[in-house]
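Visitor: Here is the input, now give the coordinates:
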Amino acid sequence: MAGDESTDSKTSPNQKPYGVVNIKTHVAIILDFNELNYDAWRELFETHCRGYQVLGFLDGTSHPTFDKDEEWYTLDSIVKSWIYVTLTQPLLTSIVKKNSTAHSKWQSLEDLFRENKDT
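Guide: Just a heads-up that it's a prediction; the model follows:
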């Protein structure tokens, strides 16, 4: 029986992210360009995503396995929505683009804050 459970967990989709109702209970910081809180926000967000086994959607290592991989697109949308609700309105407006992935949004934020930090 124990072997059956491990096999089932490997073949069944990752259900953990579906249970997150309010990301703000896990990532209690709202990313704000004026608050200089990017590093803390990023650490909390990455920790949350690692715990929910979706870090690959941020770092770009997770890809759809086929053209209409609905499970992948659904999880990507969940991670995108987590990003959206942890941003101030101006930041949200600056990264919203149609048909983009969580990874591209993550990268846009990284570029925006790292560029600003360098200057």
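Visitor: From here on, just use CA atoms for contacts and neighbour counts.
Guide: Noted.
Visitor: what sits against residue 15?
Guide: Contacts here follow Cα atoms under 8 Å, 6 or more residues apart in numbering; on that basis residue 15 touches nothing.
Visitor: Against residue 54, how distant is it?
Guide: 11 Å (Cα to Cα, to the nearest Å).
Visitor: Second chain to compare with the first, below:
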Amino acid sequence: MSSSTSSDSSLPQAIIQAPIANIHHFLSIKLTTSNYLIWRSQFLALLRGYDLLSYVDGTATPPPMQFDDGSSNPAYILWHKQDQLLLSWLLSSLTESVHAHVVGLESSHAVWQYFSSAFSSQSQARIIQLRLSLHSLKKGADSMSSYLLKAKSISDELSLASKPVSDDDMVLYILGGLSSEYASLVTSITT
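Guide: The predicted structure is shown next:
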């Protein structure tokens, strides 16, 4: 890029110096109607890593489109170009059915806000569902390794949703789901 671009302090230097050509190397999960929390966590890591979160969360406001004399503002042109690149990244990380919901939205911020509002209540419901699943988890006829794997899977999903389960609570959930044949084990662990 030109030297005048690299001196513009309003744009993240990582993008000015080395734009990402293929975002799919960094985003392996496409957004569906049921995986918002996982998709969001991978996208947030990328945005934070390239100092671009302010574009999608709305804290970076665009510079004026034109100067008072009516001439184009180069800072706005660069800002808009970056926003459109981010919009492209967002759109390329969607499944076709989710993409249909955001057709017509023209900024990365608008798309991000739509997802936040459309999927946040689903996300809260999913967190509650996961917590209830962990609370009601029973070993039953499963092998111990299968039972522990189920518990770990639920715990991992809660961690991805930024609601991690403490180790102490995890032990209690696991012990609570064991049948009476494990009563002596539970007693020895709890005493």
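Visitor: Show the contacting residues for residue 190 of the second structure.
Guide: Contacts of residue 190 of the second structure (Cα under 8 Å, 6+ apart): none.
Visitor: How about residue 10 of the second structure, nearest residue that isn't a chain neighbour?
Guide: Nearest residue to residue 10 of the second structure, sequence neighbours excluded (Cα to Cα, 6 or more residues apart in numbering): residue 75, at 7.6 Å.
Visitor: Helix or strand for that neighbour, just tell me which one.
Guide: Assigned by DSSP states H and E, residue 75 of the second structure belongs to helix 74-92.
Visitor: In terms of secondary structure, what does that helix contact?
Guide: For helix 74-92 of the second structure, the contact count by 3 or more Cα pairs under 8 Å, 6 or more residues apart in numbering; DSSP states H and E identifies helix 108-135 as packing neighbours.
Visitor: So what's the residue count around the residue mapped onto residue 89 of the first structure from the second structure?
Guide: Under the alignment (TM-score structural alignment), residue 89 of the first structure pairs with residue 96 of the second structure. Residue 96 of the second structure has 13 neighbours, counted by other Cα atoms under 10 Å.
Visitor: Give me the most central residue, the second structure.
Guide: residue 40 (1.5 Å; Cα atoms, centre = their mean).
Visitor: can you confirm that one is in a helix?
Guide: Yes: the assignment for residue 40 of the second structure is a helix, going by DSSP: H, G, I helix; E, B strand; the rest coil.
Visitor: For the match of residue 89 of the first structure, which residues are in contact?
Guide: So residue 96 of the second structure contacts nothing (Cα under 8 Å, 6+ apart).
Visitor: quick one: whatever residue of the first structure lines up with residue 116 of the second structure and residue 41 of the first structure, what's the gap?
Guide: Counting by TM-score structural alignment, residue 116 of the second structure lines up with residue 110 in the first structure. From residue 110 of the first structure over to residue 41 of the first structure the distance is 11 Å, taken as Cα to Cα.
Visitor: try residue 16 of the first structure
Guide: For residue 16 of the first structure, the distance to residue 41 of the first structure - Cα to Cα - is 21 Å.
Visitor: Give me the more crowded residue out of the two.
Guide: Just comparing residue 16 of the first structure and residue 41: by other Cα under 10 Å the higher neighbour count belongs to residue 41, 19 against 11.
Visitor: What lines up with that one in the second structure?
Guide: Using TM-score structural alignment, residue 41 of the first structure sits opposite residue 39 in the second structure.
Visitor: Ok, residue 14 of the first structure next?
Guide: Looks like residue 14 of the first structure aligns to residue 12 there (TM-score structural alignment).
Visitor: Its match: neighbour count?
Guide: 14.
Visitor: is it true that it touches residue 49?
Guide: No: applying Cα atoms under 8 Å, one finds residue 12 of the second structure not in contact with residue 49, separated by 10.5 Å.
Visitor: Residue 23 of the second structure contacts residue 89, doesn't it?
Guide: Yes: if you go by Cα under 8 Å, residue 23 of the second structure and residue 89 touch, sitting 6.5 Å apart.
Visitor: Give me the mean distance between stretch 71-78 of the first structure and the second structure.
Guide: On superposition with the second structure, the mean distance recorded for stretch 71-78 of the first structure (mean Cα distance after the TM-score superposition for the first structure) is 0.5 Å.
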